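Colleague: Sequence first, then the predicted structure, then my questions.
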Amino acid sequence: MEFPISSTVAAFLAPVVAVAIAIALHEVAWRVLQRLFRPTNAPVLSRVVRAGRTATRFALVFAALLASVPALPLPATAMEMLARAVGIGFIGALGWAVAGKVGAVFDAYLDRSGPNERGFEWRRRRTKLTVFRRLALLTVLGITAGFMLMTVPLVRTIGISLFASAGVAGIVLGIAARPTIANLIAGIQIALTQPIRIGDSVVVEGEWGNVDEITSTYVVVRIWDDRRLIVPLGYFLEKPFQNWTRDAPNILGSVMLYVDYSVPIPALRDQLRKVLDSTSLWDKRVWNLQVTDLKEHTMELRALVSAPDAGTAWDLRCLVREEMIRFLTEQYPGSLPRERLDLARPASGAAGERLASMESGVGANGQT
């Protein structure tokens, strides 16, 4: 009676031993790879090795269990259910590990630029890598979920029947997933052609803001007052919008002034230059003050200034408005827009006599 008991115990101990060996091998391999690929000599590979360590350990553990489960003295039904559960766990852990490694590759290239180098090229590369990273992770997730579902007999049967009627199923799935597929294709087009990039200053639906995030289906625009505008990816391929930083972040800003015809233009032009020289908001590229229109009662002036980015341009325009109005108020108060009304006294006649009598009838206290 001792021999069957010892063989049964050994059979149940086999998975435990296999798991212990898998964990030990994983630890040894991880330490060896960590010493071989360091951040100094192989920054990308070292990040890939460090990423998904737990997922890789679980995948090896499930692989060891999958190899040792057939040795267990269990009924056929229980053996089948256990093997299926372990197989699903192995597929899930393997997909988790692959997703971690793939994400690490993209993250390593995203972080290759330092904080002082994050200009136009960095935003262009970040947009491409961000979109393709999400697509790659979605692909890994879809493949993993598909393999996990195919291990279930009922789901596998349904899948075979769907393939048998691929025409009807394809039409139904195509109609149902049309928005999602369209946005995924739009994401690929945006990543390649880049009408927008992460960090671009855009005007969408009358709102000005910066592109904060590009996902696989929508774009998050952070508006100037910290609201978030969620826009589908297809919008940027189907409708017009303004991109203020398409080629370069620097931008021109205009300030409109409406003054009286008597204002001295050279004095205003000198004051504008003094204001620009006194602030760091101006990038010293462009400045100008011109008379752009002559209206019935006022003269229209346009001050043109340049700034390194859209946010700085807004602050600079506000500063120019404040300083120019202050200058006009203090130095040339008569040059501000005003309405004139001249009342001419009649020289003679009955109307003149009546007006004179009315003026003489007004007392010192304002009463007649």
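Modeller: Thanks, I have it. Numbering: from 1, shown residues only.
Colleague: make it CA atoms for all contacts and neighbour counts henceforth
Modeller: Will do.
Colleague: how much space between Asp283 and Leu289?
Modeller: 17 Å (Cα to Cα, to the nearest Å).
Colleague: For Ala51, see how far away Thr40 is.
Modeller: From Thr40 to Ala51 the distance is 17 Å (Cα to Cα).
Colleague: So for those two, which residue has more residues nearby?
Modeller: Ala51 (20 against 8; other Cα atoms under 10 Å).
Colleague: Wait, the more buried one touches Ala104, no?
Modeller: Yes: with contact defined as Cα atoms under 8 Å, Ala51 counts as touching Ala104 (6.2 Å).
Colleague: where along the stretch 51-200 of the chain do the helices fall?
Modeller: Using DSSP state H, counting those that start in this stretch, the helices found in the stretch 51-200 of the chain span residues 53-68, 76-110, 120-150, 153-164, 166-176, 178-193.
Colleague: Please identify the most buried of those helices.
Modeller: helix 53-68 (a mean of 21; mean count of other Cα atoms under 10 Å).
Colleague: got the contact list for it?
Modeller: For helix 53-68, the surrounding residues in contact (Cα atoms under 8 Å, 6 or more residues apart in numbering) are 14-15, 18-19, 22-23, 26, 83, 86-87, 89-91, 93-94, 96-97.
Colleague: dropping in the other structure now:
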Amino acid sequence: MTSVMTALPAAVGAAAVALLFVETVHRVTLRLGRRSPLAADLARKLHRPFLISVTLLAVQQAIRIWAGDFPGRSGVMHALVLCCIAGFAWLVGAMLLVLEDMTLARWRTDVPDNRRRRRIKTQVVMLRRVTVAGIVVLTAGVMLMTFPAVRALGASVLGTAGLITVVAALAAQSTLGNMFAGMQLAFSDAIRVDDVVVVEQEWGRIEEITLTYVVVQVWDDRRLILPTSYFTTKPFQNWTRTGSAVLGTAEIDVDWSTPVEPVRGELQRVCESSELWDGRVCVLQITEATDGRVRLRALVSANDAAALWDLRCLVRERLVGWIWQHQRAALPRLRAEVEAVAPEPVRVGGHAGPGPSSDAARVFSGGLDGDTRGVVFGGPVPAASERKE
């Protein structure tokens, strides 16, 4: 009873001192936070884990030093050790998250030409997930190792660790593959958060990258969820791999009689009058001339994929309206030649020129080359005696 009466005041006194110390540090940090964003973030996010960790450590040390032997001492001390381990793991995790948040705040992505910033953001987000998972696993392992029975069990488990590893790897092959693919994507710079990609014939933006899946925000606000291994095993288009500026086309079919130079001048005026155009490329070319019509292709450029889509629609709309207003004769036409032809007399026997009976109309027969080709594709040619039969 005397030991218990000694332990309680010691624990209360240690907790009071710890609370006073933590509160003093917190106020000092808040004062520093008026000038430093890092100090303000530390004061806001580390106050609670720091308070719990320091208080538990002070109580545990006070009982260990000043309290004598009392019933349940070992259990109380073991519980305090477990709580201290969990508290300090929480504190370390919070500190790492603060540093990662500061990195993200410094390298913001809402600025022009943010390719490098998006790469850093992707890597920091992936490291945050790995860090949290690693801290949880290590904390659980350290807490389990405080139990003597678990330490004894660990020696016997080492003998079968190889077999268990193989079985676990086979059972979680797909999951592990996606996890390694996620790490590969984070550091290979193949895709980054906010990259514009085309996957599964869908155009969208990389919204989130995790260790197991990637979220693509499609242009119509749908979400396409793909495993991370998809981006390491299948081809896809990344429109912002080296920069956000892209090229796009708008195609119009017109008649052969269309004067192209006035249309080219109208395209230049449309681009110069629009804030969507980045001033790099504005070209009009004829890319096809078939089936009685020609195809005009307007090639334009913009700073990003979203602006390019609107610019292509604008160019197509303005050119169609201008052609309808100024060159209506240039619209595609259907041409056909109609003439009366007198019937020719039917000839009996013979043909005026190469016909079905001519070697020029045969591919697999008639001539040495044709017979040889027929053997290859249709089997051996029968002999003359076999044909008569």
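Modeller: Okay, I see it. Since we're looking at a predicted model, the values are computed, not measured.
Colleague: burial measure for the corresponding residue of the second structure for Arg31 of the first structure, as a count.
Modeller: Alignment note (TM-score structural alignment): Arg31 of the first structure maps to Arg27 of the second structure. The criterion is other Cα under 10 Å. On that basis, Arg27 of the second structure has 12 neighbouring residues.
Colleague: which secondary structure elements does the helix or strand containing Arg27 of the second structure contact?
Modeller: Element membership of Arg27 of the second structure, judged by DSSP states H and E, is helix 2-32. Helix 2-32 of the second structure makes packing contacts with helix 37-45, helix 47-66 when contacts are defined by 3 or more Cα pairs under 8 Å, 6 or more residues apart in numbering; DSSP states H and E.
Colleague: Nearest approach to Arg293 of the second structure belongs to which of those helices?
Modeller: helix 37-45 (64.8 Å; Cα to Cα).
Colleague: and the angle from the closest one to helix 47-66?
Modeller: 70 degrees (axes from the mean of the first three to the mean of the last three Cα atoms, to 10 degrees).
Colleague: list the helices and strands helix 37-45 of the second structure packs on?
Modeller: helix 2-32, helix 73-106.
Colleague: Mind reading off the mean deviation between that helix and the first structure?
Modeller: Once fitted to the first structure, helix 37-45 of the second structure is off its aligned match by 4.2 Å on average (mean Cα distance after the TM-score superposition for the first structure).
Colleague: Going by neighbour count, list what's buried in that helix.
Modeller: 38-43 (16 or more other Cα atoms under 10 Å).
Colleague: of those, closest to Cys271 of the second structure?
Modeller: Leu38 (45.9 Å).
Colleague: thinking again about what came up before, the helices and strands packed on helix 37-45 of the second structure into JSON lines, with extra columns for distance to Val320 of the second structure?
Modeller: As requested, these are arranged in JSON lines below (distance: least, Cα to Cα, whole Å):
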{"stretch": "helix 2-32", "distance to Val320 of the second structure": "63"}
{"stretch": "helix 73-106", "distance to Val320 of the second structure": "46"}
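Colleague: quick one: which of those helices is nearest Val270 of the second structure?
Modeller: helix 73-106 (38.8 Å).
Colleague: Next, the mean deviation of the closest one compared to the first structure.
Modeller: With mean Cα distance after the TM-score superposition for the first structure, helix 73-106 of the second structure averages 1.7 Å from its match.
Colleague: Packing partners of that helix?
Modeller: helix 37-45, helix 47-66, helix 115-145.
Colleague: what's the first-to-last distance across stretch 195-202 of the first structure?
Modeller: 10 Å.
Colleague: list the contacts for the alignment partner in the second structure of Pro337 of the first structure?
Modeller: Matched by TM-score structural alignment, Pro337 of the first structure corresponds to Pro332 in the second structure. Going by Cα under 8 Å, 6+ apart, Pro332 of the second structure touches 253-255, 292-293.
Colleague: mind running it again at 7 Å?
Modeller: Contact analysis of Pro332 of the second structure by Cα atoms under 7 Å, 6 or more residues apart in numbering lists 253-255, 293.
Colleague: Same question for Leu336 of the first structure.
Modeller: Taking Cα under 7 Å, 6+ apart, one finds 259-260 in contact with Leu336 of the first structure.
Colleague: what's the spacing between it and Arg317 of the first structure?
Modeller: Distance from Leu336 of the first structure to Arg317 of the first structure, by Cα to Cα: 19 Å.
Colleague: now Leu276 of the first structure
Modeller: When Leu276 of the first structure is compared with Arg317 of the first structure (using Cα to Cα), they lie 10 Å apart.
Colleague: So these two - more neighbours on which side?
Modeller: More crowded of Leu276 of the first structure and Arg317, by other Cα under 10 Å: Arg317, with 22 against 19.
Colleague: Let me see the contact set for Gly234 of the first structure.
Modeller: Counted by Cα under 7 Å, 6+ apart, Gly234 of the first structure has contacts 183, 186.
Colleague: ok, whichever residue in the second structure pairs up with it to Val199 of the second structure distance?
Modeller: Matched by TM-score structural alignment, Gly234 of the first structure corresponds to Ser229 in the second structure. Using Cα to Cα, Ser229 of the second structure is found at 13 Å from Val199 of the second structure.
Colleague: Likewise for Ile65 of the second structure?
Modeller: 64 Å.
Colleague: Same drill for those two, tell me which one is more crowded.
Modeller: Val199 (19 against 10).
Colleague: Now check the first structure for the residue matching that one.
Modeller: In the first structure, Val199 of the second structure lands on Val204 (TM-score structural alignment).
Colleague: which non-adjacent residue is nearest its match?
Modeller: Phe241 (5.6 Å; Cα to Cα, 6 or more residues apart in numbering).
Colleague: Please apply the same query to Leu32 of the second structure.
Modeller: Ala39 (6.0 Å).
Colleague: Who are the contact partners of the counterpart of Leu99 of the second structure in the first structure?
Modeller: Correspondence of Leu99 of the second structure to the first structure, assessed by TM-score structural alignment: Val105. Contacts for Val105 of the first structure (Cα under 7 Å, 6+ apart) come out as 44, 48.
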